[in-house]
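Visitor: Kindly generate the corresponding structure for this input.
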Amino acid sequence: MAIKILAAGDIHLGLKVTGLSAGAGEFSARDIWKRMVDRAVLSNVDIVALSGDIVDRDNRFFEAVGPLQAGFRRLGEHNIRVFIVSGNHDFDVLPQIIKAGSHDNVRLLGEGGKWEFEKFVKGNEAVQFAGWSFPVQHVRDSPLKRFDTGNIDPAIPGVGLLHADFGAGDSPYNPVSLADFAITGMDTWILGHIHKPQELNISHPYIFYPGSPLALSSKETGAHGPVLITISNNSVGRAERVFASPVRFENISIDISGCESEEALRDTLVSGLLDRSLSFGDELQDVSCISYGLMLTGIHSNPALVESWSSGMKDDFSHETGGGTMILVHGTDYNIQPEVSNIRELARQNSPAGILARTIVAIEDGEETEFLKNLLAEWKENHREMNRKEIYLHLQKMRLPDDDTDEKGKQFILTESKRLLGNLLQQKSE
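Guide: Reported below is the predicted structural model:
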C-alpha cells in the first residue's frame, strides 16, 4: 500500500494576501491551511509534512492557534500524521502551539536544534523522517554538518524536513549546499524558507522547495500550491501539485506600438491579458483570480497619452476568463519609446531633449555617463529616504527585499526619460 504525503512550507498563518486591487476580495493563510486539511482528508493521505514558517511570527499566536489546532484535530480524527519543523519565523511560537494542543498525531521534529528521527509504517511500505527545527531566529552554521547517519536505515526510504537557505553561504537563515545533503543518506528533502516552488536537485537526493501554498504578494509570481509525494515499492516519487493557490500573480509585457487611439489601446490590452490567461489552461482550475503586473512597451507618438488612457487599469480592470477566474491588474509600468526618427542623432544635441536622449541611449547600451551616475545616486538616496518614513515601516516588518539596486534605478530613470522626452517632442509638434 502506497504512502501518500501532502507537503507544504511557509504558510505564514496570520498573513493575508497583499497587493490585489480593491475588488478582489480577501485571501488569507488561514483559508489555505483549512483547504489543505480538507484535501488531505478527501485524498486519504497518510502524512502531512510541513517545512517551517507555518506561523508568521510570535505576535500572530492568537490568530494562528485556533486554525492550526482545529486542523491538527481534524487530521487526527482521520488518522493522518503530521510531521513538522519550525523555521526562522516561528521558532518560538510553533512549539508553543503544538504543546498547547497535545495532539498525538503531531510530531515536531528537531526542537531545540537537535536532529530527530521517526519511522512511519503502512502495510509493506515504510518511510523514515528526519527533521531539524530552528532553536533561534538566526542560524549561520548548517546543521547538516551534524547529521548522524547512524540513525538512518538504508533499507527504508528517507524523507528530511528542513527550513534552510539553499546555496546562500552567508545567509543568517541556515545556509546549506548540495554537498551538505549528499552525505545524509536520505532520499528526499522537503525544504522551507524560499516561497518560490522549485526543484533543486532531481537526482539523489531529491531536494525541493514546495514553496508557499498561497501566493502572498505580487513578488510571488507563478504557480503555487501544496504538493503530493507518493512512496511506493520502497521508493519516493517526485512532487506533484495537488491544487493551486486561489491567487496567482504574473508579470506581462504588452507591445502597444500602433495603438494611436484609446479604443485600439483598450482592445490590445484586454486581448493581451485574456490570451495570456487562457494560455495557462488547466493551471487556473483552482485559481479565483490572476493578477498581473502590466508593462506597456513599444513605440508611440505620445507616450504620456498612453499613460493617461491606461491609468485606470490598476484600480478598475476586471475580466473573467470564462472558466471562473477573474483577471486583475495590480500595477502598471511603462517602457514606451517616443517616436523619434533617429534618437542617436538627437542625443548629439545640446538641449533638454538631447540630454534625455543621451541618457536613454546610455542605459540601453549599458554605458555609464557622469550624468547617469549622478541621477542614479540621487534616485537611491530618495528611495532610501522614502523607505525610512513611518508609513513604510510595515514593509520592513514583512522583511521585503531592498529594491534600491542599480538595475531598478536605471529602469526607473529610463522610463521617466522616455516619458519626458515624449512630452517634449509632443510639445514641439503642437
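
Visitor: C-alpha from now on. contacts and neighbour counts both.
Guide: Noted.

Visitor: all helices for this protein, in order.
Guide: Assigned by DSSP state H, the helices in the chain fall at 29-42, 61-77, 93-101, 178-182, 262-278, 303-310, 313-316, 343-346, 352-365, 370-387, 393-397, 406-429.

Visitor: Need these in JSON lines (columns: distance to Thr149).
Guide: Below are the helices of the chain laid out as JSON lines (distance: least, Cα to Cα, whole Å):
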{"stretch": "helix 29-42", "distance to Thr149": "31"}
{"stretch": "helix 61-77", "distance to Thr149": "30"}
{"stretch": "helix 93-101", "distance to Thr149": "26"}
{"stretch": "helix 178-182", "distance to Thr149": "11"}
{"stretch": "helix 262-278", "distance to Thr149": "47"}
{"stretch": "helix 303-310", "distance to Thr149": "60"}
{"stretch": "helix 313-316", "distance to Thr149": "54"}
{"stretch": "helix 343-346", "distance to Thr149": "65"}
{"stretch": "helix 352-365", "distance to Thr149": "53"}
{"stretch": "helix 370-387", "distance to Thr149": "47"}
{"stretch": "helix 393-397", "distance to Thr149": "38"}
{"stretch": "helix 406-429", "distance to Thr149": "45"}
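
Visitor: one more, for comparison:
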Amino acid sequence: MNDALELLYTGDLHLGRHPSRIPDDLDGPKLSPKAVWLSTVQEAIDRDVDAVVIAGDVVDQENRYFEAYGAFEDGVAQLDEAGIPIVVVAGNHDFDALPDMVDNLDADTLQFLGRDGQWERWTLERDGEPIAHFEGWSFSAEHVYDSPLDEYDLPATDDAPQIGVLHADLDSRGSRYAPVLSSELRDSAVDAWLLGHIHSPGIQIASRPLVLYSGSPQPLDPGEQRAHGPWTITIPENRDVQAEQVPLASVRYDRISVDVSGADDPQEATAVISDEIKEHVRSELDTRSLKLSLVRVHLTGRTDAHSALVDQHRSMERDLGFREGSVSVRIESIGVDTRPAIDLEDLAEGDNAAAFLAGLLLEIEDGDPREAYGDVVDDSLGAVRQAHSANAYNPLRRETELEDPDDDDAIEHLEQQARVLLDTLLSQKEGKA
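Guide: A predicted model of the protein is given here:
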C-alpha cells in the first residue's frame, strides 16, 4: 500500500474567460478553461488522489459568475461523488464571487479556507488519523497591500505535513495583490506552499518548503507560454515533497525564432517556417491533450526577401496553418527582424540617404544609437507613444497592464522602419540602373 499523500493542485481557472487569439474556425467549448477544469477533475478521479487543491481565481470576474457557477458545480459534484475533498481559497478576481458560490453549492467535501482574510486550518484524515493539514488565506477585497504572512499565527504540527494554500504575489514589494517574500515562506513551518496568481507555472523554491505556482491550467493569452496544466503533489512519510506537471491544456502558446537567411522570396521563407514549427511540435511538445498550438514567429537573418516579408507578413499570419499529427498549428503573429542582404559597412561610406540609414543601422546593431542619433530616437519614441495611446488599445488595457514605451521600444521601431526604407531606396536605385 502506498502511504504517500497525493494531491492534484491547480489555480487561476478563470472560468468564464476564454483564451485570446484563437482562430474563428477552431474556436469552441473544447478550448475553454471549463473543458480543462473538467479534464482536471477526471484526472483526479482516475488517480484517486487524496484531495484537489485550488489556489484562487476560480471565477474570472463577478460579471461572469453565472457562466462559471455551472462549470465549477459540475466538477465539484463529480469530485464529491468520488469522495475526493476540494480545498480552495479566493483570489483577487473572485474575492466576493467565490464565497457566495461555495455557500450555494451542496458539497460536503468542499473546504473553503481563509474567509474574511483570516488564516484557517483544515485537517484531512485517513482512517481517523491526520494525513495533512491545509492552511489557507483568502482575499477579502480586490486589493491587498500587506503580506498575509504578517497575520499568520497557526501553530506548527508534527503529526502530518502542513500545506499552505495562498493566492499571492511572490517577491514583488509594493504589489497590491498580497505581496509575500520568499524569506517569509522559508521561515514558516509549512512543508509546501501552493500558490496562485501568476499564470506562468513553475517551481519557485525547490528545497523545503517547496514553493510552486501552478499557473493557469489553460493558458489565456500569448504571454502565457510553455505547457500548462495541473500538478501532482506527492508527499511521502519523509516529507520530501515532489511536484510534477500534468499537461492537460488543450491550447499552447509558443515563440519560435526562425532564421530565413538565404530565402529568395516569402514562399521560400514560408517553407522554412513550416519545417521549423513541425520539428518543434514533434520534438518539444507533449501532444496527448493538446489540440491547438499558437506560435509567435520571430524571423531573423539576412535575406533578399526582407522587404517582401515586411509587406506580406500579415497575410502569412492568416494563411499559414496546418496539422502536425493531432495538433492544429496556427501562427499567432510574425515578427520580422530580418536584414536586407547588403553590406552595411560598405554602404555607410557614402554621403547620401542610404549611407545615413546604413550608419544608423550599424549603430543600432553595435553601438549606442541614443548617443549618435539622439534626435532620431526621440522622434521614434514620440511616434511609438502616440500609437500606444490610441483608442484601439483600450480593450487590451482593460485586460492587461500595458507598460509605457521606452527607448528600447523606440529603437526597435526605428530599426524596422530604417530597414524597410533602406531596402526601398536600394530597390529604386536598382530599378533606375
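
Visitor: Would you mind putting the helices of structure 1 into JSON lines with mean neighbour count and distance to His12 of structure 1 alongside?
Guide: Putting these into JSON lines (neighbours: other Cα atoms under 10 Å; distance: least, Cα to Cα, whole Å) gives the following:
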{"stretch": "helix 29-42", "mean neighbour count": "19", "distance to His12 of structure 1": "6"}
{"stretch": "helix 61-77", "mean neighbour count": "18", "distance to His12 of structure 1": "9"}
{"stretch": "helix 93-101", "mean neighbour count": "17", "distance to His12 of structure 1": "11"}
{"stretch": "helix 178-182", "mean neighbour count": "14", "distance to His12 of structure 1": "26"}
{"stretch": "helix 262-278", "mean neighbour count": "15", "distance to His12 of structure 1": "27"}
{"stretch": "helix 303-310", "mean neighbour count": "17", "distance to His12 of structure 1": "35"}
{"stretch": "helix 313-316", "mean neighbour count": "16", "distance to His12 of structure 1": "27"}
{"stretch": "helix 343-346", "mean neighbour count": "15", "distance to His12 of structure 1": "49"}
{"stretch": "helix 352-365", "mean neighbour count": "19", "distance to His12 of structure 1": "39"}
{"stretch": "helix 370-387", "mean neighbour count": "14", "distance to His12 of structure 1": "24"}
{"stretch": "helix 393-397", "mean neighbour count": "11", "distance to His12 of structure 1": "13"}
{"stretch": "helix 406-429", "mean neighbour count": "17", "distance to His12 of structure 1": "28"}
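
Visitor: Which residue in structure 2 aligns with Ala24 of structure 1?
Guide: For Ala24 of structure 1, the aligned residue in structure 2 is Leu26 (criterion: TM-score structural alignment).

Visitor: Next up, the contacts around its match.
Guide: Neighbouring residues of Leu26 of structure 2 by Cα atoms under 8 Å, 6 or more residues apart in numbering: there are none.

Visitor: Could you check how far it is from Leu105 of structure 2?
Guide: 33 Å (Cα to Cα, to the nearest Å).

Visitor: Could you do Gly70 of structure 2 as well?
Guide: Plainly put, Gly70 of structure 2 is 10 Å away from Leu105 of structure 2 if you go by Cα to Cα.

Visitor: again, but for Val260 of structure 2
Guide: According to Cα to Cα, Val260 of structure 2 and Leu105 of structure 2 sit 56 Å apart.

Visitor: same deal with Asp343 of structure 2?
Guide: Distance, Asp343 of structure 2 to Leu105 of structure 2, using Cα to Cα: 69 Å.

Visitor: again, but for Ser307 of structure 2
Guide: To Leu105 of structure 2, Ser307 of structure 2 is 59 Å away according to Cα to Cα.

Visitor: again, but for Ser250 of structure 2
Guide: Distance, Ser250 of structure 2 to Leu105 of structure 2, by Cα to Cα: 28 Å.

Visitor: In the stretch 51-200 of structure 2, what residue spans correspond to strands?
Guide: For the stretch 51-200 of structure 2, applying DSSP state E, counting those that start in this stretch gives strands covering 51-55, 86-89, 110-112, 120-126, 129-137, 162-167, 169-170, 179-180, 192-196.
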